[in-house]
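Asker: Kindly return the folded structure for what I paste below:
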Amino acid sequence: MSDAQPTGSAPDAAPPAHGHEANSKLTLASALGVLGVVYGDIGTSPLYALKASLLHFEDGGIERWEILGVLSLIFWSLMLTVTVKYVMVIMRADNRGEGGILALMALAMRTTTTTRGRWIVVMLGIIGASLFFGDGIITPAISVLSAMEGLKVVDPIFEEAVVPGSLLILIALFAVQYRGTGQMGKVFGPICALWFLAIGLLGLWEVLLHPSVLLALSPSYAFNFVLHYHTAAFIALGAVVLSVTGAEALYADMGHFGRRPIRIMWSAFVLPALALNYFGQGALLLREPTAIENPFFLLAPEILRLPLVVLACLATVIASQAMISGAFSIARQCVQLGLLPRLVVRHTSATEEGQIYVPQINTILLIGVLVLVLEFKNSDSLAAAYGFAVTGTFIASSILATIVLHRVFGWSMLRVAVVFVPLLLLDLGYFIATALKVPDGGYVPMILGLITFAMMATWYQGRQLLFQRLRQDSLPLKSFLARLPQSRTIRVPGIAIFMTGEKDFLPGALLHNLKHNKVLHEKVLFVTVSNEDIPVVGDARRREVVELAPGIHRVMLHYGFQESPNVPRELETLNAEGHIAFEPMQASYFLGRETIVQAAVPKLWKWQQWLFRAMQRNSMPATEFFRIPPDRVVELGVRIAV
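Answerer: A predicted model of the protein is given here:
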C-alpha cells in the first residue's frame, strides 16, 4: 500500500513550545536517570581516550610537555565541544522538548520552502543518522573490550580471556533486548553514579599527590603541542576526540529528562569527575611513564583493580545499552520520517512509549559488533576506527543548528557566525584528524555510514518518485465526488476503509475495486496517516474528520516521529466521539500493494532500483505496521514504473 507520506508543518517563525521544560526539575530520580542514560558513553571514554592519544608518541619515551599538551587538548575539547557547543548552545534548539539529529532536521525542514533547500536539509539529516548507526556498532565493541582489558592489569594470565569474555558479554546484552530495559534501567543510574564517583576519586588522589599536572588547564600547552607537531598533531587530535564521543547524547536524550537536569549534572558532577580522572592519569604518567600500558586501571591500588574491572564492565554495558536503545529510537524516527522502510517495532513497556525493540536493527548491530571484536581484538586497534562517525555527526548537527537557530529561534546571522564559525572549524579539525585514520581502521565507520546513507537516500528518493507517479496516475478526489451522484454505482452494506498517502487523490485500490466489483460501500473512509515534524502529536490534534459526500469521509490521523500508528484504535475513538458510526466487525480495509517496475526513462540508477525493490519487498507488512487486523484486509495489486 501507499505508506503515509511525511508531511511537515507549515513554516512558523515562532520557536517551538518547550514541551518538557516545565517538568524538567532536578530530582534524585532524574539525576540518576541522566547519569544512567545520557552520560554512559562519554563516561566510559577515560578507559581508552588518553592512552590512545599518547600511544603515537611513546617511541623514545613520552616527555612531560607532551603529556600536558594532550591533557590540555582533552580538557578544552570537553569544554568547547560538550560544554559550549552542546550544553550551552545546541540544547537551545529543541523540537518541542525533543532533541537529536532527526529532530533538528525536522525543525530545519519546517522553515525550508525550496525543493533544493529541503533536499540539502534531508541529506544532512540522513548523513547524521547514517553515521549514528556506524557509531552504534563501534561503541559497544570498544567499550566492552577496553573494560575487559583491565583483566590483563590484574593478572597477565587473563589476557587470553579478553576477547572471548567480551563476546559473551555482548551476545548476552543483545540477547536480552527483546525484554526491554525497564528492569535494567532501575539500576543503571546508581551504577553510573558509583562509576563517576570512583573515577573522580581515583583521579583526585593522584592529582593531590602531583598537583603540577594542573598546569595543563592552561590552553597554552595545547597550542604549544599543536605548533610543535604541526601535521602530526592531527594524529593525536584524532584520538583526543574519543574523549567527547557521546556528546551527541546530551542533545538526543533531552526529551527524556529536560534541558535543566542534563546541564546541571554535567557541570556539577560529570565534567569534574571526567576532568579529575584524565588529570589523574596524566599525573600518574608524569610520575611513571611505563603506566602508558593502561593508565586508567593502574590509577587504582592493586587490591581495587579487580573490583574496578567489574565496575568498568557494568558501566560499559550501560553505555552500550544506551547506544542500542538510541539506535532503536533513531530507526523508528527514520521510518516515520520516510527515510527507511517499515520495520517491526515492538513495545516492551505497557506505560513507556519510548521503550521499543526493533529486531532487524538488533540483529544488524549484533553481527557488526561481533565482527569488529573478532577483527580488531583490542581497544587500541579499534580506537583507530572510532571517531570518524562521531565527528561527521558533529558537523551535520552544527550546520543544521545554524539553520534552526537563525530561522526558527530568530538569532541574527552575526550571532550565529560568532558562535558557530569557531565551533565548525573545531569540528572540521576533528573530522580531518579522524579521516587520517581511515587506512588504520577508520574505513569501518566510513563504509558502514556509506551503506546506510545509500539505503536511506535511495528509499527517500524512491518514495518521492513513487508518490509523484501515484499522483500522475490517480484521479483527483474532487472529480470523483463530482461525478458520483450521476453514476449508477451500487452501494452495498458495510464500511470500506481505503488507506492512502495522498489525501487529495482517489486511492488506486478504490478504482480497482470499482472496476472489478462494480460496487461502493455505504460508508467509505479515506484514511491518511500524516507524519508530522514534531516528536509527539497531542490527542486534541490526532484526528481530523471531514464529510466529503453522503457516507464518504476523509480521516486524517496525525503522528509525531516518535510515535507508532494504530489505525483501528483511532477509528474506534471516532465512534466514541460521535464523528462516525464505526463498527469494527463491519469494516474492510482496502490496501494497495505496489509492484515496482523499471520506467522507460528511469530516474534511479540501476543499483538504486535493485536496492529500492529489495527494501520494499522486505518492508514490514502494512497490516502489522498500522495494527490492522489481517482478517479484515483486502489487498489489490498495481504495477508502478519509476
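Asker: From here on, just use CA atoms for contacts and neighbour counts.
Answerer: Noted.
Asker: list the buried ones in stretch 24-31?
Answerer: Within stretch 24-31, the residues that count as buried by 16 or more other C-alpha atoms under 10 Å are 24, 26, 30-31.
Asker: now, which of these sits nearest Ile361?
Answerer: Using C-alpha to C-alpha, Ser30 comes nearest to Ile361 of the buried residues of stretch 24-31, at 28.3 Å.
Asker: How far off centre is the strand or helix carrying that closest one?
Answerer: Using DSSP states H and E, Ser30 sits within helix 28-37. Mean C-alpha position of helix 28-37 versus that of the full chain (C-alpha atoms, centre = their mean, to the nearest Å) differs by 20 Å.
Asker: Next, format the buried residues of stretch 24-31 as TSV and append distance to Ile324.
Answerer: Converted to TSV, these look like this (distance: C-alpha to C-alpha, whole Å):
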residue	distance to Ile324
Ser24	25
Leu26	26
Ser30	21
Ala31	21
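Asker: Can you tell me which of these lies closest to Val162?
Answerer: Using C-alpha to C-alpha, Ala31 comes nearest to Val162 of these, at 32.9 Å.
Asker: Farthest pair within the buried residues of stretch 24-31?
Answerer: Across the buried residues of stretch 24-31 (C-alpha to C-alpha), the longest gap, 10.6 Å, separates Ser24 and Ala31.
Asker: any shared contact partners between the two?
Answerer: Residues within reach of Ser24 and of Ala31 at once, by C-alpha atoms under 8 Å, 6 or more residues apart in numbering, are Pro261.
Asker: ok, back up a step: for Pro535, state which of the buried residues of stretch 24-31 is nearest.
Answerer: For those, the closest approach to Pro535 (C-alpha to C-alpha) belongs to Ser24, at 17.1 Å.
Asker: State the distance from the closest residue to the closest one other than its chain neighbours to Val38.
Answerer: Closest residue in space to Ser24, ignoring its immediate chain neighbours: Gly258 at 4.7 Å, by C-alpha to C-alpha, 6 or more residues apart in numbering. According to C-alpha to C-alpha, to the nearest Å, Gly258 and Val38 sit 11 Å apart.
Asker: Spatially central residue for this protein, please.
Answerer: Ile330 (3.8 Å; C-alpha atoms, centre = their mean).
Asker: and that residue, what does it touch?
Answerer: With C-alpha under 8 Å, 6+ apart as the criterion, the residues that contact Ile330 are 102, 129.
Asker: Also this sequence, please, to line up against the first:
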Amino acid sequence: MSSSHTNPNLSFRSQKLHLITLAALGVVFGDIGTSPLYALKECFSPDHGIAFSPDAVLGIISMLFWAITIVVTIKYVLFVLRADNNGEGGVLALMALSLRSAVSGSPRAKLLMMLGVFGACMFYGDVVITPAISVLSAVEGLEIAAPQTSHVVIPLTIIIVMVLFLIQRHGTSVVGKFFGPVMFVWFLSLALLGLYNITKAPEVLVAINPYYAVRFMLDHSLQAFIVLGSVVLVLTGAEALYADMGHFGIKPIRYAWIFTVMPSLLINYFGQGANLIANPDAIKNPFYLMVPDALVLPMVLLATCATVIASQAVISGAFSLTSQAILLGFVPRMRILHTSEDEQGQIYIPLINWMLLVVVVAVVLAFKKSDNLAAAYGVAVTTTMVITTMLLGVVMRHIWKWKMPAVVVAIGCFLVVDVAFFAANLLKLTEGGWFPLVIGGAAFFLLMTWYSGRMLLRMRIKDDGIPIEPFIEGLLAHPPHRVGGTAVFMTGNIATVPVALLHNLKHNRILHERVFFLKISIWDVPYVADSERLTMKDLGGNVYLLRASFGFKETPEVNKVMALAEQQFGHHFDLMDTSFFLARDTVVPSKLLGMSLWRERLFAWMYQNGAKPSDFFNIPANRVVELGTKVEI
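Answerer: Below is the predicted model:
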C-alpha cells in the first residue's frame, strides 16, 4: 500500500539546504555579485582604444559570457570545489592537500608551500582593494542621480569603510542574518534590470555564440588582449566559492551559483550590452544608466548594501586566513577574539582589522575613482587563479590519481585561460597593478621570514637539547624534593627536555608530584576528532608525555586538552592545583649559519612582539610561570 506522506527528514534537510544556500548568497557571492557595477564600464575604457560599435559590444559580451562559464562554472564549481581538505577549501587548504604528495622538507615540498603561501598573500591584496573599489563604484551612482553631489563621493566612501571596520569587533552574526536576503534582492534586481534592458536590443543574445568572442579577438588582436585585463573583473570573487566551502559545503554553493548568481549576472551583463547598443551614451556608466531614472537612488542604496556585504565577506576571509596561517606556522601568534558562541569560524583579529582600515582608507584617497583601482584588482585576482590551477594539477595527479594525459588536458586548458588573463593584467603594472604585488610580496616576505626563523629556532633548541627519556630516568633514580600539585611544561619538541624544566630544577630544586610535558601540534587537516586528539606516554614516576593535536581551523585551548585527558586517561586536573611552565625565549641574532643577519633581526622583533603563548592557548594568567632563556640563531 503506497503512502502519500513525504519523508519528514527529507523535508527538513531540504528546508535546511534552502536556508544554507540563502546564507551562502550573503557571504560567498558578494564580491563576484557586485562586479556588474564596474566590469563592463572598464572593458570599454578609452585607454583600450576600441572604437565603439555594436560588433564590439557583442564581442565583449561574448567574452564575458565565456569567461564566467569556463573559469567559474567549469573550473571552480565543477573541479576546484572537489579538492576539499576534510571539507575545507581555500588556497592554504589546497596547499596542505598537495603537500601530501611530497616528502617533507624536499625541494618539491618547499616549492608547493611557497606557491600556496604566495597565493594566500595575494588574497590580502584582494582584501584591501575589494572594499575600496566596490564601495566607491556603488557611491559613484550618486553622480548619475545628482551630478552636483560628486564632491561627496570620496568622504561618503571613507565613512562607510570606517563604519564597516569599526563594527567588526561585534561579529557578523547579527547583521549576517540579513546578508542572504539582501543579496537575494540584489541578484533579483540585477536579473530584472537585465531583462528590462534586453527588450531594447534583443539581438544582443546572439553573443552567447563564442563566434563573436573569437571574431572580436581576431579583428582587434592587440586591443582584445588588453581588454582581457578588464574582462577578468567579472571573475573577481570566484576564489571565494572555494575559500568559503568549509562554512557552507559544496551543495549550497553550487546551487546558489547555478540557480541564482550565474543567471542573474549573465542576464544583467546582456542587459547592459543591449542598453549600449540602443544608447551608446550609456558608456559613461553602463550599470547605473540602465536603471530607470526613478529607481537610481534606491539602486544606489541597494548597491551600497551589496558592496558592504561583499567587503564584509573578504574581511572575514582575511581573519580566517590569518588564523589558519598562525596555526600552520607562517604568522606570529596574535590575539584572536571569538565573536559568536555558536559559530566557531566567526573570529576577530584586532591587529589585522586596524591595519586593513588604515590601508583601505589610504587606497581610497590615493586612487580616488573605481576606474583607477580596476587595474590593481585584476593583478591580485589572476595571480591567485593561476596558483590555484597549478596546485589543483598536483591534487588531480597525486591525490585523485588521475592519469597524466587527463591532468595535462584539463590543467592545460585552464592554464591557457588563466595565464592569458594574468599576462593581460601585467600590462597594467604601471597603472596600479604594482599595488597588490607590493602588498602580496611584502606579506610573502614576512611570512617566509617567520616560517624560516621558527624552523631555525626549533633546530637550535633541538641541537642544544637533552634527550628526554634518559634524562627522566636519571632524574627519577636520584629525585629532587617532590612537592604537591601538578606541573604542566609546554614544549615544542617531545624528544628533548623542556628548557623550563631545566630552569625550574636549577633554581628551585624541586619536582612536582605529577609532571606533564605537553606538546600541542597542528595537523594539515581543518579539524581533528576528539578520539584522535590525544596520545600519552608514561615515563614512570608520575611523569607523562602528553601530545595534543588540533586542525588548522580549530582553537588550541589548554582547558580542552585537560578536560579530554581527564575523560580519556582518568587524570583529574584541578586548575587551582596546577602550574603551567613556559620558556620565554629571547632570540639573539648571530652570524651562525642560517638567515641573513637583518632577516634574523626582523624575526627576533616579530618573535618578541607576538602574543604570549599563555594568551594564545588560553591558560589562566594566575597559573602561569614563565622562565626566560636566550637562544642564538
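Asker: how about the residue nearest to Ser24 of structure 1, what's its match in structure 2?
Answerer: Under the alignment defined by TM-score structural alignment, Gly258 of structure 1 corresponds to Gly249 in structure 2.
Asker: Please apply the same query to Pro476 of structure 1.
Answerer: In structure 2, Pro476 of structure 1 lines up with Pro467, judged by TM-score structural alignment.
Asker: Also Leu450 of structure 1?
Answerer: Aligned partner of Leu450 of structure 1 by TM-score structural alignment: Gly441.
Asker: hang on, its match in a helix?
Answerer: Yes: assessed by DSSP: H, G, I helix; E, B strand; the rest coil, Gly441 of structure 2 belongs to a helix.
Asker: right, and it touches Gly119 too?
Answerer: No: here Gly441 of structure 2 does not reach Gly119: they are 10.3 Å apart, not a contact under C-alpha atoms under 8 Å.
Asker: The two: who's more crowded?
Answerer: With neighbours defined as other C-alpha atoms under 10 Å, Gly441 of structure 2 and Gly119 compare such that Gly119 has more, 25 against 16.
Asker: residues contacting Val497 of structure 2?
Answerer: 465-468, 471.
Asker: ok, now with 7 Å
Answerer: 465-468 (C-alpha atoms under 7 Å, 6 or more residues apart in numbering).
Asker: what does the helix holding Ser30 of structure 1 contact?
Answerer: Under C-alpha under 7 Å, 6+ apart, the answer for helix 28-37 of structure 1 is 188-190, 192-193, 257, 261-262, 265, 322.
Asker: Repeat that for stretch 371-388 of structure 1.
Answerer: By C-alpha under 7 Å, 6+ apart, stretch 371-388 of structure 1 touches 52, 138, 141-142, 145-146, 163, 241-242, 431, 434-435, 437, 440-445.
Asker: Just the buried ones from those?
Answerer: Buried among the contacts of stretch 371-388 of structure 1 by 16+ other C-alpha under 10 Å: 52, 138, 141-142, 145-146, 163, 241-242, 431, 434-435, 437, 441-445.
Asker: Among those, which ones are in helices?
Answerer: 52, 138, 141-142, 145-146, 163, 431, 434-435, 443-445 (DSSP state H).
Asker: now Leu415 of structure 2: how far from Val407 of structure 2?
Answerer: The gap separating Leu415 of structure 2 from Val407 of structure 2 is 12 Å, by C-alpha to C-alpha.
Asker: swap in Asp371 of structure 2?
Answerer: Separation of Asp371 of structure 2 from Val407 of structure 2 (C-alpha to C-alpha): 38 Å.
Asker: residue range for the lengthiest strand in structure 2 in structure 1?
Answerer: Looking across structure 2 with DSSP state E, the single longest strand is strand 510-522. Mapped onto structure 1 using TM-score structural alignment, strand 510-522 of structure 2 spans residues 519-531.
Asker: Run through who's touching that stretch.
Answerer: 4-7, 336-337, 489-501, 503, 514, 551-561.
Asker: tell me the contacts of the aligned partner of Val300 of structure 2 in structure 1?
Answerer: Mapped onto structure 1 by TM-score structural alignment, Val300 of structure 2 lines up with Val309. For Val309 of structure 1, the contacting residues are 147-148, 150-151, by C-alpha under 7 Å, 6+ apart.
Asker: burial count for the match of Pro476 of structure 1?
Answerer: If we define neighbours as other C-alpha under 10 Å, then Pro467 of structure 2 has 14 of them.
Asker: Doesn't Val555 of structure 1 belong to a strand?
Answerer: Yes: under three-state DSSP, Val555 of structure 1 falls within a strand.
Asker: Which residue ranges of structure 1 form strands?
Answerer: Using DSSP E, strands in structure 1 cover 346-347, 356-357, 490-499, 519-531, 543-549, 552-559, 587-597, 633-641.
Asker: and Lys251 of structure 2, what does it touch?
Answerer: No contacts exist for Lys251 of structure 2 under C-alpha under 7 Å, 6+ apart.
Asker: State the number of residues packed around Gly90 of structure 2.
Answerer: Gly90 of structure 2 has 26 neighbours, counted by other C-alpha under 10 Å.
Asker: Just give me the match in structure 1 for it.
Answerer: Gly90 of structure 2 maps onto Gly100 in structure 1, by TM-score structural alignment.
Asker: do the same with Ala548 of structure 2
Answerer: Aligned partner of Ala548 of structure 2 by TM-score structural alignment: Leu557.
Asker: What separation do you get for its match and Glu352 of structure 1?
Answerer: The value you get for Leu557 of structure 1 to Glu352 of structure 1, if C-alpha to C-alpha is used, is 21 Å.
Asker: who's more crowded, the two?
Answerer: Ranked by neighbour count (other C-alpha under 10 Å), Leu557 of structure 1 and Glu352 place Leu557 first, with 22 against 10.
Asker: separation between the more buried one and Ser530 of structure 1?
Answerer: Note on Leu557 of structure 1: its distance to Ser530 of structure 1, by C-alpha to C-alpha, is 6 Å.
Asker: Aligned counterpart of Ile169 of structure 1 in structure 2, please.
Answerer: Using TM-score structural alignment as the criterion, Ile169 of structure 1 maps onto Ile160 of structure 2.
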